[in-house]
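*Asks:* pasting the sequence and the predicted coordinates here, then a few questions.
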Amino acid sequence: MSAQELAEILEISSRAVEKQIANLKYKGLLKRIGPDKGGYWEVDQENREFNS
């Protein structure tokens, strides 16, 4: 799902979505699986439980 699609669903700007995603990456709550093209982001369950 793109930031634009997520923004439309949440009814916020795509920039706001991108800022939140950047924050989650900074906190280690998202991790990259695979290459830049063809890969995807995944919630890091270990850090998610730790940071809750």
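*Replies:* Sure thing, it's come through. Numbering: from 1, shown residues only.
*Asks:* going by C-alpha atoms from here, please, whenever you check contacts or count neighbours.
*Replies:* OK.
*Asks:* residue contacts, K19?
*Replies:* Residues near K19 by C-alpha atoms under 8 Å, 6 or more residues apart in numbering: none.
*Asks:* go again with 10 Å.
*Replies:* Contact partners of K19, counting by C-alpha atoms under 10 Å, 6 or more residues apart in numbering, are K25.
*Asks:* look up which helix or strand it falls in, please.
*Replies:* Using DSSP states H and E, K19 falls within helix 14-26.
*Asks:* residues of that helix that come out buried?
*Replies:* By 16 or more other C-alpha atoms under 10 Å, the buried positions in helix 14-26 come out as 14, 17-18, 21, 25.
*Asks:* one more to weigh against that first structure:
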Amino acid sequence: MTPDEFVLIKCFDSKEGVAAFVPHTGFEDPSTPPDAPLRESIELRTLVFYDE
């Protein structure tokens, strides 16, 4: 990913019939060049409440 890209992982939804949990992980990629820039990440958790 580049600095202007992001991944949104929806981890929980209380509504019936909607995906409740999403597995995710990290790993070392042996094919990464030794001079590749280091990866940076940040985690932000947000609660959203709304009425339909």
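*Replies:* Nice, thanks for sending it over. Keep in mind that what you see is a predicted model, and the values were worked out from it rather than measured.
*Asks:* TM-score of the superposition?
*Replies:* Taking TM-score structural alignment, normalised by the length of the first structure as the basis, the two superposed chains have a TM-score of 0.17; 21 aligned residues with a C-alpha RMSD of 3.9 Å.
*Asks:* residues in contact with the helix or strand that the helix holding K19 of the first structure is followed by?
*Replies:* Going down the chain from helix 14-26 of the first structure, the next helix or strand is strand 30-33, by DSSP H and E. Contacts with strand 30-33 of the first structure, where a contact means C-alpha under 10 Å, 6+ apart, come from 21-25, 39-45, 47-48.
*Asks:* mind putting the buried residues of helix 14-26 of the first structure in CSV, distance to A3 of the first structure included?
*Replies:* Converted to CSV, the buried residues of helix 14-26 of the first structure look like this (distance: C-alpha to C-alpha, whole Å):
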residue, distance to A3 of the first structure
S14, 6
V17, 6
E18, 6
I21, 9
K25, 14
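*Asks:* which strands and helices sit next to the host helix or strand of R48 of the first structure?
*Replies:* Element membership for R48 of the first structure, per DSSP H and E: helix 45-51. Under the contact definition 3 or more C-alpha pairs under 10 Å, 6 or more residues apart in numbering; DSSP states H and E, helix 45-51 of the first structure sits against strand 30-33.
*Asks:* look up how far I9 of the first structure lies from E49 of the first structure.
*Replies:* As judged by C-alpha to C-alpha, to the nearest Å, E49 of the first structure and I9 of the first structure stand 26 Å apart.
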